[in-house]
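Trainee: Provided below for reference: sequence and predicted model.
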Amino acid sequence: MSQEQDKAAPENFDQKASAAEVAANDDQGAQTGPDTLPGLEEQLRQAELLATEHHDAWLRAKAEAENVRRRAQEDIAKAAKFAIEKFASELLMVKDSLEQTLAVEAPSIESIREGADLTLKNLAKAFEKSGIEEINPVGEKFDPHKHQAISAIPSDQPANTVVQVFQKGYLLEGRVLRPALVAVAQSA
């Protein structure tokens, strides 16, 4: 190359140097390529093993979640099916009491009354153990959430006060099972 050409294209020198570096790197890559290929294969094999391991763990977790879901559904079904088991076992005593009362051969009014009284006590115990609470609101302020007014009668009590209960109401764990049927004091 002449001096004029060297002076005319100094930037070509940089391009030639870069091209030379790339070529040298390519030659070096060709030399180390076979050396690094087994390294890449090993990395790929390790990555495949790790992916297989994660896939197996995912499958196991999925199966476990399905088992938990199935067991929970079975528990819910059993709970619904046997929810009244405790109350039903308490009612057996009430039934026994009634049967004993009726089994008396020559019942007197007094023995029937005693049997009915015992039966009512057993029923009250069964209700208490099962969370059933009686609503007998005589003298209380009328509550439309717990009472159902069927009449209004003149009374000396304040207006909207329960003055008579026709049928007791019941709560189950604080929730109205049946409202009390009541008569309320009429406003003057």
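Mentor: Everything's here; your move.
Trainee: make it CA atoms for all contacts and neighbour counts henceforth
Mentor: Noted.
Trainee: the protein: strands as residue ranges?
Mentor: Assignment of strands within the chain using DSSP state E yields the ranges 132-135, 147-153, 162-167, 169-172, 175-178, 180-185.
Trainee: most packed of those strands?
Mentor: For these, the largest average neighbour count (mean count of other C-alpha atoms under 10 Å) is found in strand 180-185, namely a mean of 24.
Trainee: show me what contacts residue 167?
Mentor: If a contact means C-alpha atoms under 8 Å, 6 or more residues apart in numbering, then residue 167 has 180-182 as its contacts.
Trainee: now do stretch 69-88: distance to the chain's middle.
Mentor: 14 Å (C-alpha atoms, centre = their mean, to the nearest Å).
Trainee: please apply the same query to stretch 75-90.
Mentor: That offset, for stretch 75-90, works out to 18 Å (C-alpha atoms, centre = their mean).
Trainee: what of stretch 38-49?
Mentor: For stretch 38-49 - counting by C-alpha atoms, centre = their mean - the centre lies 46 Å from the chain centre.
Trainee: ok, structure two:
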Amino acid sequence: MDEKTRRAEELLEERLKRRGPNGHTNIEEDGAKAAAQAATDEAPTSDSVEALTNDLKRMTADFSNYRKRNEAERAEFAKFAKADLIARLLDILDGYDRALATIPEELRNSSWVEGMWLIERKLRQILEAEGLQAVDSLGKPFDPYEHEAVAHVESDEPEGTVIREHQKAYRLHDRVIRPAMVTVAKKKESN
């Protein structure tokens, strides 16, 4: 029999002995005595107080770490929340680049062409202000994290070198949001 059960039986026997002449006990008196006894039976020791204090400190530190981690995740999410929109705007920027590259020389000084140049420049400035960076690929070794090979061509360049860029790569805050589409050099076959 455990200590609490034994103590409860003792209190019950004591209550039965103290019954009044009508067979009833004084409930208020018994309740007060039982509460006082329970309080002394379960009085916290210095060890339990120390253990509870340590648990509280640990839980406080855990919660603080959780809050910091959550704030960092939110900041990271906010930093890259616009990545999808920017990636879609890159198609428009590519369209401007292609259109401006095909303008005949005799039309380059016309006002509407200058307007197109201004729009392209403004769009590029806005995207760069948001953290967008163009990645140069020509002459660099092929990197599968930054490049998408669309062709391999025999060349005098070292094998695995990017020799043509079909579409530019872009990073947003050091994360590649669009890889470059490139042609990669391979060794010439000797016959």
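Mentor: Right, received. Where do you want to start? Because the structure is predicted, anything quoted here is derived from the model rather than measured.
Trainee: TM-score them against each other, please.
Mentor: Put the two chains on top of each other and the TM-score (TM-score structural alignment, normalised by the length of structure 1) is 0.45; 121 aligned residues with a C-alpha RMSD of 3.8 Å.
Trainee: I'd like the strands of structure 1 laid out as CSV, including distance to residue 79 of structure 1.
Mentor: Compiled in CSV, the strands of structure 1 are given as follows (distance: least, C-alpha to C-alpha, whole Å):
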stretch, distance to residue 79 of structure 1
strand 132-135, 19
strand 147-153, 31
strand 162-167, 32
strand 169-172, 17
strand 175-178, 20
strand 180-185, 30
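Trainee: quick one: closest of those to residue 15 of structure 1.
Mentor: With C-alpha to C-alpha as the criterion, residue 15 of structure 1 lies closest to strand 175-178 of the strands of structure 1, at 88.5 Å.
Trainee: which other helices and strands contact the closest one?
Mentor: In terms of contact count using 3 or more C-alpha pairs under 8 Å, 6 or more residues apart in numbering; DSSP states H and E, strand 175-178 of structure 1 is assigned the packing partners strand 169-172.
Trainee: quick one: the strand it packs on to chain centroid distance?
Mentor: Once both centres are worked out by C-alpha atoms, centre = their mean, strand 169-172 of structure 1 turns out to sit 25 Å from its chain's centre.
Trainee: how about stretch 26-37 of structure 1?
Mentor: Mean C-alpha position of stretch 26-37 of structure 1 versus that of the full chain (C-alpha atoms, centre = their mean) differs by 61 Å.
Trainee: ok, back up a step: the strands of structure 1: which one's closest to residue 32 of structure 1?
Mentor: Within those, the stretch nearest residue 32 of structure 1 is strand 175-178; the backing value is 80.7 Å (C-alpha to C-alpha).
Trainee: just the buried positions in stretch 171-182 of structure 2, please.
Mentor: Buried residues in stretch 171-182 of structure 2, counting neighbours by 16 or more other C-alpha atoms under 10 Å, are found at 171-172, 176-182.
Trainee: quick revisit: to residue 13 of structure 1, which of the strands of structure 1 lies closest?
Mentor: Where the strands of structure 1 are weighed against each other on C-alpha to C-alpha, the nearest is strand 175-178, at 93.2 Å.
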